[in-house]
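**Q** What shape does this take:
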Amino acid sequence: MAFDHRKYVAFKPVAKTDRRWPDKVIETAPTWCAVDLRDGNQALVKPMSVAQKTRMFELLVKLGFKEIEIGFPAASQPDFDFCRKLIEEDRIPEDVKIQVLTQARPELIERTYEALAGARKAIVHVYNSTSTVQREQVFGLDRDGIRDIAVNGAKLVRDIAARHPETEWTFQYSPESFTGTELDFAAEVIDAVSEVWRPEEGQPMIINLPATVEMATPNVFADQIEWICDNIKRREHISISVHTHNDRGCAVAAAELAVMAGADRVEGTLMGNGERTGNMDLVTMAMNLYSQGIDPTLDLSGMAEITEVVEACTEISTHPRHPYAGELVFTAFSGSHQDAIRKCLARRKDGEIWNVAYLPIDPFDVGRRYEEVVRINSQSGKGGVAYVLERDYNISLPRWLQIEFSKVVQREAETNGGEIDSLTIHRLFEDRYLKVHADWALRSYDLHRDEEGVHAEVSVGRDASPVRLDGHGLGAVEAVSEALEKRFGISIAVEAYDEFALGEGTNANALACIRLTASGRHCSAAALAEDTTSATLQALFSAVAQAVGVDMPKKEVEVETAGA
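**A** I've put the predicted structure just below:
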């Protein structure tokens, strides 16, 4: 078989019995470093132009990133030129550090400092691969040879920086392919580099531990980070950074667990763009913290702008289910989900802790609207349909009518396929329940009490020849029903009746909904009017019309016209 699992071997976990990170809780955001302009850019089919890079850099600054990796200037002339553009045009805010990457090779390190000349603050990020497979199969070097590359690179980074005291330098070292490196050897190389840079004497130093290829479950990566934090020298003077990739689909989880294990800093990209399956998604991790009541120190409220810029610069579309940013992530099609969302939003008061079913955060916080939360298709139920009518048309339906009308909407969705928009839902409601035939339009009514209860005198029908009805009952509905039964020879049994006052500023101030059986036929109708009595009587007439026909019966009885 070509698909043969036997060619692989399980990753060997860390032999660790004193792990503490599972009991830790993230309480503050890590230091963020956005690497969209370097790691993200090198993964693109079509690398960014200078204009695209500039637009991405300005977005990152606007969002609040204080450390931004802008390129690999020694390896690419466009990266070199972009670095010079930012510095010479004074585009870098005073509180932002730019970061550049270089391999631990003398000519590349020299060129890197040329690109950074005149920068106020800069992080020089030097790396070499330390993993077993790279040592043995790529470089053909032993441990000493790999460690010497790192040490010699660290010395040159230190020495050239000393020639440029006008810049506030931070040194960063990455043992590339850290996850595939023996932990004792990774610690040995890190200690050798810190021996050169001497962070305890005041030189800011970052050790970046990359999951260059994600090789195991996030808990194993957390063990590796905690082991390094426990075993390297000068830990209290070193910022531990992580840079996770998404080969197993767990980059965000691995970074979160790494912070629990002691990491101080996280590198990633917006929307997770990066090589192979991508980098750690900064938007997702920062929003995860936000959803737990933790200040992410980034302003991600303009999610539409973020996705627009990322898509324009990377030429990669955002998946509609992308966490927090996708078009459909706050959308509920399921009927039970829609019903729960509608009820929770109706109960919620301003200023309360967010606690809404199926919505981990308030969509408004990232610039989304409640209109986008509930959308209707053939899978939707009564709650979603009712929510749309409430939200867009201020129409609240009783539960029995929610159930009945949702079936009308579902049939429409099944017939036409796809999503049913708000206008279509309202049209269906009007056609099925609100439409009033001229023969059954309420013209006038007079209700008063006498010794028999309520006496109703009602005029219904066309202006030219309205029909006058009168009847008695315990209430208005019963009195008019008695009048209809008497005049048209039908039997009426009201099964459900609800009336609602509508909000101010609407043309109609009341909605009435009624379900009845007339001569053995089940009928439902609704009506909008300026007062609840008018709405109630019109709903009653519209429901009866469904049973006896929309044309007013003329033959069963003698018709009295107004003024006769």
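**Q** drop to CA atoms for contacts and neighbour counts, all remaining ones
**A** OK.
**Q** Tell me the helix or strand right after the longest helix along the chain.
**A** Longest helix in the chain, counting residues (DSSP state H): helix 143-162. For helix 143-162, the following helix or strand on the C-terminal side (DSSP states H and E) is strand 168-176.
**Q** Please generate a structure for the following sequence too, so the two can be compared:
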Amino acid sequence: MSTIIQPEKTIKIFDTTLRDGEQSPGCSMTLKEKIDMARQLEKMKVDIIEAGFAIASPGDFESVQTIAKELKETSVASLARALEKDIDTAWEAVKYAKRPRIHTFIATSDIHMQYKLKMDPEAVLERAVAMVKYAKRYCEDIEFSAEDATRSNPEFLHRIFEAVIKAGATTLNVPDTVGYTTPMEYSSLISGIREKVDGIHKVDISVHCHNDLGLAVANSLAAVKAGATQVECTVNGIGERAGNAALEEIAMGLATRYDYYGIKTGIDTTQIARSSKLLTAITGVSVQPNKAIVGANAFAHESGIHQHGMLANASTYEIMTPESVGLRTNAMVLGKHSGRHAFEDRLKTLGYELSKEEINRAFDDFKMLADKKKTVDDRDIEALLQDDVMNLEEHNKYKLQRFIINSGNTITSTATIALEIEGKVFEEVSAGDGPVDASYKAVEKMIKTGATLEDYKIQSITEAEDAQGEAVVKLKKGSRAVTGRGLSTDIIEASILAYLNAAQKLESISDEPPIRVIS
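**A** Modelled structure (predicted):
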């Protein structure tokens, strides 16, 4: 008797960090940061990257188009409302991609149709079909989203899905736009779509869950179990309001519980930690220590009972290994006597593939840091590399030359700051409420951003008194809000660098507020 081998079930991972994720307050990214993040997502082997909402602003269009040209393998999608001008613009942005996708949407719930669209259901259905057909003239891969699907009438949802399949849609998205549904309800909705929509087995069923009730990942996994073949998610779960389903939790949930789901993704899970850290470095938004998969405490065991079990057998309290998500343990530390060969070997072990020029710059930064610290561990190296990736110094219009601080609890703090601005050196002195405030006031005298300091925080990269400090500032001017980052063993220097980094970003972001959508 011959054995029939069943094909392995896989689902697609659709990453919307650069579109839905960037809509999180304070998570705006520059063009270069979006490209760096897109490259990392491709390295992690996501199937589709939603690079943005092309018609939202000239900056969004440029970023989608640049990413489409840049990526080598991953599909690149742009969101578009069910309007001809949106679809035209989306195509102009993604047409250079190796695998372009147009993602168009329209609301289908009664509340959205009545109060937002002011259209009756038949008009919505007619518009959806017409716009899918219109998009189909441009490319083969068309995704259609029924906005607020989980609060829509299931019968109407079935009708509109059946109609857009006939019109040429290749993926149907069933978004839980406001994070309203529960796992059992969502599973039932997906099962109903699979059973009652004619032609559904020709297309992918996608799910896009928001986390308003803390159920985005649970709902997504329930939908996968019910037959969804694509999951839309973001790194670190960033996104509107309470965020989206977290990519790392979806990927590791399916990988760790393959015995239950029997479904795989194409994600290279060893790139998860780096993707999370890169996004944090770009946005300045850290994950909480107890965040699943990528939190600082995700693999920490402090309880004596847990530690005893871990020493006996790691699987007693660890259902996945740190290495499986790209974290390394018990790594040798480097110091000022470590040579170039050891440094390059560490970069390779960490999974970095850098050009000769990038290695030279990173090694120079490493040697400077090693002169200030006894030991340099992997977290220090990764922080340096993220610093280089963001080019905080080299391509910044503003370069810190020197600073002198006078501060104490019995005197008014003063700061003397010298900056190089487009080849000329300027120096200013200012007093302030503490050394950081004084430094920022002195800097403002020279660069005159006119921005408001919305947030400031400092944290250490590693332990001990010689740790590097990472400063993050958020500046806001009009509709523009940006996050800057600075790194140094001197926290005042890190703070000044973060402010200068944010000031540079302010100049690269348009004053015109982008069109924002929730899907």
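**Q** now what about the TM-score between them?
**A** Remark: TM-score between the superposed chains equals 0.59 [TM-score structural alignment, normalised by the length of structure 2]; 321 aligned residues with a CA RMSD of 2.0 Å.
**Q** re the thing from before, and the longest helix of structure 1, what other elements does it pack with?
**A** helix 106-115, strand 121-129, strand 168-176, helix 183-197 (3 or more CA pairs under 8 Å, 6 or more residues apart in numbering; DSSP states H and E).
**Q** which residues in the stretch 1-150 of structure 1 form helices?
**A** 41-42, 50-63, 77-88, 106-115, 132-133, 143-162 (DSSP state H, counting those that start in this stretch).
**Q** Setting aside sequence neighbours, what's the nearest residue to P25 of structure 2?
**A** Nearest residue to P25 of structure 2, sequence neighbours excluded (CA to CA, 6 or more residues apart in numbering): E240, at 7.8 Å.
**Q** okay, now I160 of structure 1: neighbour count?
**A** 13 (other CA atoms under 10 Å).
**Q** pretty sure it is in contact with Y113, am I right?
**A** Yes - the pair I160 of structure 1 / Y113 is scored as a contact, 7.4 Å apart, by CA atoms under 8 Å.
**Q** wait, which of the helices of the stretch 1-150 of structure 1 is closest to L516 of structure 1?
**A** Smallest distance to L516 of structure 1 across those (CA to CA): 58.6 Å, for helix 50-63.
**Q** In structure 2, what range does that closest one match?
**A** Residues 31-44 of structure 2 are the counterpart of helix 50-63 of structure 1, counting by TM-score structural alignment.
**Q** Confirm T329 of structure 2 sits in a strand?
**A** No - under DSSP: H, G, I helix; E, B strand; the rest coil, T329 of structure 2 sits outside any strand and is assigned coil.
**Q** For S407 of structure 2, identify the helix or strand it belongs to.
**A** Short version: S407 of structure 2 belongs to strand 398-408, going by DSSP H and E.
**Q** and L209 of structure 1, which of the helices and strands packed on helix 143-162 of structure 1 is closest to it?
**A** Between those, strand 168-176 lies closest to L209 of structure 1; by CA to CA that is 6.0 Å.
**Q** what comes up buried for the closest one?
**A** For strand 168-176 of structure 1, the buried set under the neighbour-count rule, 16 or more other CA atoms under 10 Å, comprises 169-176.
**Q** ditto for stretch 295-315 of structure 2
**A** Those buried within stretch 295-315 of structure 2 under the rule 16+ other CA under 10 Å are 295, 299, 306-307, 309.
**Q** how far away is S239 of structure 1 from V96 of structure 1?
**A** Separation of S239 of structure 1 from V96 of structure 1 (CA to CA, to the nearest Å) stands at 17 Å.
**Q** Check V196 of structure 1 too.
**A** In terms of CA to CA, V196 of structure 1 sits 26 Å off from V96 of structure 1.
**Q** Burial check on the residue nearest to P25 of structure 2, number of neighbours?
**A** For E240 of structure 2, using other CA under 10 Å, the count is 21.
**Q** Would you enumerate the residues in contact with it?
**A** 20-21, 23-25, 210, 518 (CA atoms under 8 Å, 6 or more residues apart in numbering).
**Q** And for I190 of structure 2?
**A** Neighbouring residues of I190 of structure 2 by CA under 8 Å, 6+ apart: 223, 226-228.
**Q** Including neighbour count, could those residues go into CSV?
**A** Below are these laid out as CSV (neighbours: other CA atoms under 10 Å):
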residue, neighbour count
A223, 28
A226, 19
G227, 18
A228, 25
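**Q** follow-up on the earlier one: widest-spaced pair of the buried residues of strand 168-176 of structure 1?
**A** Counting by CA to CA, the most remote pair of those is W169 and E176, 21.5 Å apart.
**Q** tell me the SS of the spatially most central residue of structure 1?
**A** What sits nearest the mean C-alpha location of structure 1, by CA atoms, centre = their mean, is Y324, with 2.1 Å. When classified by three-state DSSP, Y324 of structure 1 comes out as coil.
**Q** In space, what's closest to it - neighbours in sequence excluded?
**A** T284 is the one closest to Y324 of structure 1 (CA to CA, 6+ apart), at 6.9 Å.
**Q** how far away is the equivalent of the one you found over in structure 2 from I458 of structure 2?
**A** Alignment note (TM-score structural alignment): T284 of structure 1 maps to E249 of structure 2. Distance of E249 of structure 2 to I458 of structure 2, computed by CA to CA: 27 Å.
**Q** Which of these two has more residues huddled nearby?
**A** The neighbour comparison of E249 of structure 2 against I458 (other CA under 10 Å) goes to E249, with 23 against 17.
**Q** From the contact counts, what lies against the helix or strand where that one lies?
**A** For E249 of structure 2, the element it lies in under DSSP H and E is helix 247-256. In terms of contacts (3+ CA pairs under 8 Å, 6+ apart), helix 247-256 of structure 2 is packed against helix 216-226, strand 263-264.
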